[in-house]
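Undergrad: Pasted the sequence and its predicted model underneath.
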Amino acid sequence: MQTKLLRPSEEPAAIEEAGALLRAGEVVGIPTETVYGLAADALNPQAVKRIFEAKGRPQDNPLIVHIADLSMVREIATEFPPEAQKLADAFWPGPLTIILPKQDKIPMVTSGGLNTVGIRFPVHPMAQAIIRAAGVPLAAPSANISGRPSTTTAQHVMEDLHGKIAAVVDGGPCSVGVESTVVSLCGERPRLLRPGGISLEQLQSVLGEVDVDRALKEKIDDSEKVSAPGMKYRHYAPKAPVTVVFGTPEASAQYIAQRLGQHTGVLCFDDCAQLFCGKAVVETFGPSDDEAQQAREVFDALRRFDDTDCTEIFAQCPPSRGIGLAVANRIKKAAGFHVIDLTEEQA
């Protein structure tokens, strides 16, 4: 299969072409504000299966369904409780996924065998235009080979999936850089299942108390059933094994500097890079005090290690506040939760 790169900025018919491919049951890489998505008709089980085949994704890993209008929720979810309306009023369109009981018309392959479904209304105008052109809600996990760092440019998608999908729509680099926040409203209390572009603190400002799933703190066994993508299996990982060093920027940098080998890679804050230059393969992902920039750059930095000869990677990690919680989660997932916590050693 020849994967076509569609450029709406240069080709006026590109959006309609993407919509036609999706209506025909094809899989298309599309831009969103978070990361690029691998989209297919969420209501067409054969089309959704092509997503799993292209990514090499386990089929018990549920997909998020993307909409371009609130009216589309009615054909996806059986109910839209007051808490969902509050979240929609505050954060939609935007990087938030809400898990609700699903309509029967949502195939089990889309929901990962669950009776619930994650719904997101992206703010990216090109994503909205593609959904409208397709005329159906779109299932769209991140557009990468399963387990690899997510894609934040069209070129990343082509690197991973060229020859496996019909097309990629180039919408430029993603503005958020980490996937959407996932919150479930199917239990007694709202539960954060995956941190992302909307922070836990923002959720709490709207909903009050929000439970935090243990998947954010520890590795989930592959045999367990989960309600959202990214909660189990190895995710976001470069080829070399990663060790996360959690602590102040100064302390974590000193810890890493003492353990550099001939083929060590270091993922570090911009302001710590001088400690490692000339001694390791260094990739930076933003200043230590700018978690938003770290979110935009972390996946790009992790992907660049695969073009080097490093055999191990040490990674600095931001504090778990604001969008830093999402960045820390992605780095820890890339490491399989292999974490050196210097704050515990100092306690």
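TA: Received it, and whenever you're ready, just let me know what you need. Numbers count the residues shown, from 1 in each chain.
Undergrad: Going by C-alpha atoms from here, please, whenever you check contacts or count neighbours.
TA: Will do.
Undergrad: Which element, helix or strand, includes residue 325?
TA: Using DSSP states H and E, the element containing residue 325 is helix 324-334.
Undergrad: Which SSE is immediately downstream of that helix?
TA: Heading C-terminal from helix 324-334, the first helix or strand you meet, by DSSP H and E, is strand 339-341.
Undergrad: Give me the contacts around that next one.
TA: By Cα atoms under 8 Å, 6 or more residues apart in numbering, the list of residues contacting strand 339-341 from outside reads 243, 244, 245, 246, 247, 332.
Undergrad: Let's see that with 7 Å instead.
TA: By Cα atoms under 7 Å, 6 or more residues apart in numbering, the list of residues contacting strand 339-341 from outside reads 243, 244, 245, 246, 247.
Undergrad: Which residue, other than its chain neighbours, is closest to the fourth one?
TA: Using Cα to Cα, 6 or more residues apart in numbering and skipping the chain neighbours, the partner closest in space to residue 246 is residue 341 (4.8 Å).
Undergrad: can you give me the strands for the stretch 51-200 of the chain?
TA: Remark: strands assigned in the stretch 51-200 of the chain by DSSP state E, counting those that start in this stretch are 64-66, 96-101, 116-120, 138-139, 167-169, 181-184, 191-194.
Undergrad: which secondary structure elements does the shortest one contact?
TA: What it means is strand 138-139. Packing partners of strand 138-139 (3 or more Cα pairs under 7 Å, 6 or more residues apart in numbering; DSSP states H and E): strand 37-41, strand 64-66.
Undergrad: The second one now?
TA: Packed against strand 96-101, as judged by 3+ Cα pairs under 7 Å, 6+ apart, are the following elements: strand 116-120, strand 181-184.
Undergrad: now that strand, how far from the chain's geometric center?
TA: A distance of 15 Å separates the centroid of the chain from that of strand 96-101, by Cα atoms, centre = their mean, to the nearest Å.
Undergrad: what's the angle from it to strand 116-120?
TA: 150 degrees (axes from the mean of the first three to the mean of the last three Cα atoms, to 10 degrees).
Undergrad: How are the helices of the protein distributed by residue range?
TA: With helices called from DSSP state H, the chain shows them at 14-23, 45-55, 82-91, 108-111, 125-134, 154-161, 200-207, 249-257, 291-304, 324-334, 342-346.
Undergrad: about what we covered before: possible to save the helices and strands packed on strand 96-101 as a markdown table with mean neighbour count and distance to residue 146?
TA: As requested, the helices and strands packed on strand 96-101 are arranged in a markdown table below (neighbours: other Cα atoms under 10 Å; distance: least, Cα to Cα, whole Å):
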| stretch | mean neighbour count | distance to residue 146 |
| --- | --- | --- |
| strand 116-120 | 27 | 19 |
| strand 181-184 | 26 | 19 |
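Undergrad: okay, pairing it with this:
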Amino acid sequence: MVETKVFKLAQIKDAATLINAGELVAFPTETVYGLGADATNEQAVKKVYAAKGRPSDNPLIVHVASIETVEKYAAFISDAAYRLMKQFWPGSLTMIFKLKPNAFSKTVTGGLETAAFRFPDNQATLNLINISGKPLVGPSANTSGKPSPTTANHVYHDLNGKIAGILDDGPTRVGVESTVLDMSTDEPVILRPGAVTKEQIENVIGLIETNHHKVGKDETPKAPGMKYKHYAPKAQVYLVDQGDWEAAIKWANKQSFAVGVLAETQLIHEFNLGANITSYSLGTGVQEASANLFAGLRQFDDMETIKVILAQTFAANGLGTAYMNRVNKSAGGEHFEVEQD
């Protein structure tokens, strides 16, 4: 096994050389680390699926460093989409557009006639794109289904020996993946909630819908995160609703196995945690919780003794919508249920 090289920011040219050679290089964004490959090189893109163990019908997001690049590949960009680009790019908004014929291989699009584009808010990655001269596919740089990586160490943990390099720019700021907005339909629809909220989008282009369609077994999703299990550590995660924490901690203290508690600092300090309980602070408020969620899940995933993780819930509005989307998927929708006397 060839060890994966970790590049410092001063070595971006070396990372770009690997991209142009058809190799995989993980890159930082403001949301999570992405697994980069030249989007115009089908063989390189196939390596992404192999490295992650990702289903081949799960389309990839194309990362760009200019609106002009999107114009090169998209068949049509509406005035509303341009207004969103002006407001949120670079940033945590991904938009899906219909493509010009043969714009990308089916390996990128999952066989669809659309592709998702994002202009990330991270200067190191924008430099990587510009120096390589290529748009980059960039799914989260982790083993498929596991918690997304928010540090270069997380990427190294999952993919060392499977990819050529990692461009290290420290921890990500946002911590949950981008909002995915389908602009290829008559009416815009949010397919995945993220850091750019429904309310923020509506302030720019008016009322929009949120997709509640469950993707069928034989159906190709239009965006990542719509079909397959995501963000799941080995331990069972249970969501703990606001009024159930006292009962949940009481239950955890009585268990013979190790339990992880993933919650705000203040909430952790409210209770006496038994010797079998390990806590991970999400910080204070939903913004810090979103930034720290995946790191917390990953820490518990590295602790073989942890069998159950109790995770805090937040109101599903604003950024809380994205947080709850991710933590709900990690728990498979399971909530802690208070034992009845």
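TA: Noted; the coordinates are in hand. Please read all numbers here as calculations on a predicted model, not as lab measurements.
Undergrad: related to what we said a few turns ago, the strands of the stretch 51-200 of structure 1: which one's closest to residue 149 of structure 1?
TA: Residue 149 of structure 1 lies closest, by Cα to Cα, to one member of the strands of the stretch 51-200 of structure 1: strand 191-194, at 15.8 Å.
Undergrad: Which positions in structure 2 sit opposite the closest one in the alignment?
TA: Per TM-score structural alignment, the counterpart of strand 191-194 of structure 1 in structure 2 is residues 189-192.
Undergrad: So what touches that stretch?
TA: 179, 180, 181, 182, 208, 209, 210, 211, 223.
Undergrad: one more time with 10 Å
TA: In this structure, residues lying in contact with stretch 189-192 of structure 2 by Cα atoms under 10 Å, 6 or more residues apart in numbering are 94-96, 177-183, 197-198, 201, 207-213, 221-226, 321-322, 325-326.
Undergrad: ok, now how distant is the counterpart of residue 163 of structure 2 in structure 1 from residue 315 of structure 1?
TA: Using TM-score structural alignment, the equivalent of residue 163 of structure 2 in structure 1 is residue 165. Using Cα to Cα, to the nearest Å, we find residue 165 of structure 1 at a distance of 33 Å from residue 315 of structure 1.
Undergrad: go on, residue 294 of structure 1?
TA: The gap separating residue 294 of structure 1 from residue 315 of structure 1 is 12 Å, by Cα to Cα.
Undergrad: now do residue 26 of structure 1
TA: Between residue 26 of structure 1 and residue 315 of structure 1 the distance is 38 Å, computed by Cα to Cα.
Undergrad: out of these two, which sits in the busier spot?
TA: Using other Cα atoms under 10 Å, the more surrounded residue of residue 26 of structure 1 and residue 315 is residue 315, with 26 against 21.
Undergrad: Can you find the partner of the more buried one in structure 2?
TA: Superposed on structure 2 with TM-score structural alignment, residue 315 of structure 1 falls opposite residue 311.
Undergrad: And residue 280 of structure 1, by the same measure?
TA: Alignment note (TM-score structural alignment): residue 280 of structure 1 maps to residue 277 of structure 2.
Undergrad: contacting residues around its match?
TA: Taking Cα under 10 Å, 6+ apart, one finds 249, 252, 253, 255, 257, 258, 259, 260, 261, 306, 308, 309 in contact with residue 277 of structure 2.
Undergrad: repeat that with 8 Å
TA: Counting by Cα under 8 Å, 6+ apart, residue 277 of structure 2 touches 252, 253, 258, 259, 260, 261.
Undergrad: Was I right to think the fifth one contacts residue 309?
TA: Yes: counting by Cα atoms under 8 Å, residue 260 of structure 2 touches residue 309, with 4.5 Å between them.
Undergrad: Show me whatever sits in contact with both of those two.
TA: Counting by Cα under 8 Å, 6+ apart, the shared contacts of residue 260 of structure 2 and residue 309 are residue 300.
Undergrad: circling back to that earlier point, now the strands of the stretch 51-200 of structure 1 as a markdown table including distance to residue 157 of structure 1?
TA: Below are those laid out as a markdown table (distance: least, Cα to Cα, whole Å):
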| stretch | distance to residue 157 of structure 1 |
| --- | --- |
| strand 64-66 | 18 |
| strand 96-101 | 22 |
| strand 116-120 | 21 |
| strand 138-139 | 17 |
| strand 167-169 | 7 |
| strand 181-184 | 22 |
| strand 191-194 | 23 |
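Undergrad: which one of those lies closest to residue 43 of structure 1?
TA: Among the strands of the stretch 51-200 of structure 1, strand 138-139 comes nearest to residue 43 of structure 1, with 8.0 Å by Cα to Cα.
Undergrad: In structure 2, what stretch matches the closest one?
TA: Counting by TM-score structural alignment, strand 138-139 of structure 1 falls onto residues 136-137 of structure 2.
Undergrad: post-alignment, the matching stretch versus structure 1, mean distance?
TA: After superposition onto structure 1, stretch 136-137 of structure 2 sits on average 0.4 Å from its aligned residues (mean Cα distance after the TM-score superposition for structure 1).
Undergrad: And the contacts of that stretch?
TA: Against stretch 136-137 of structure 2 from outside (Cα under 8 Å, 6+ apart): 35-39, 45, 60-64, 108, 129.
Undergrad: Closest one of these to residue 293 of structure 2?
TA: residue 35 (19.7 Å).
Undergrad: Report the contact partners of that closest one.
TA: For residue 35 of structure 2, counting by Cα under 8 Å, 6+ apart, the contacting residues are 24, 25, 26, 27, 48, 137, 138, 139, 140, 141, 142.
Undergrad: residue in structure 1 matching it?
TA: By TM-score structural alignment, residue 35 of structure 2 lines up with residue 38.
Undergrad: same thing with residue 226 of structure 2?
TA: Structural correspondence for residue 226 of structure 2 with respect to structure 1 (TM-score structural alignment): residue 231.
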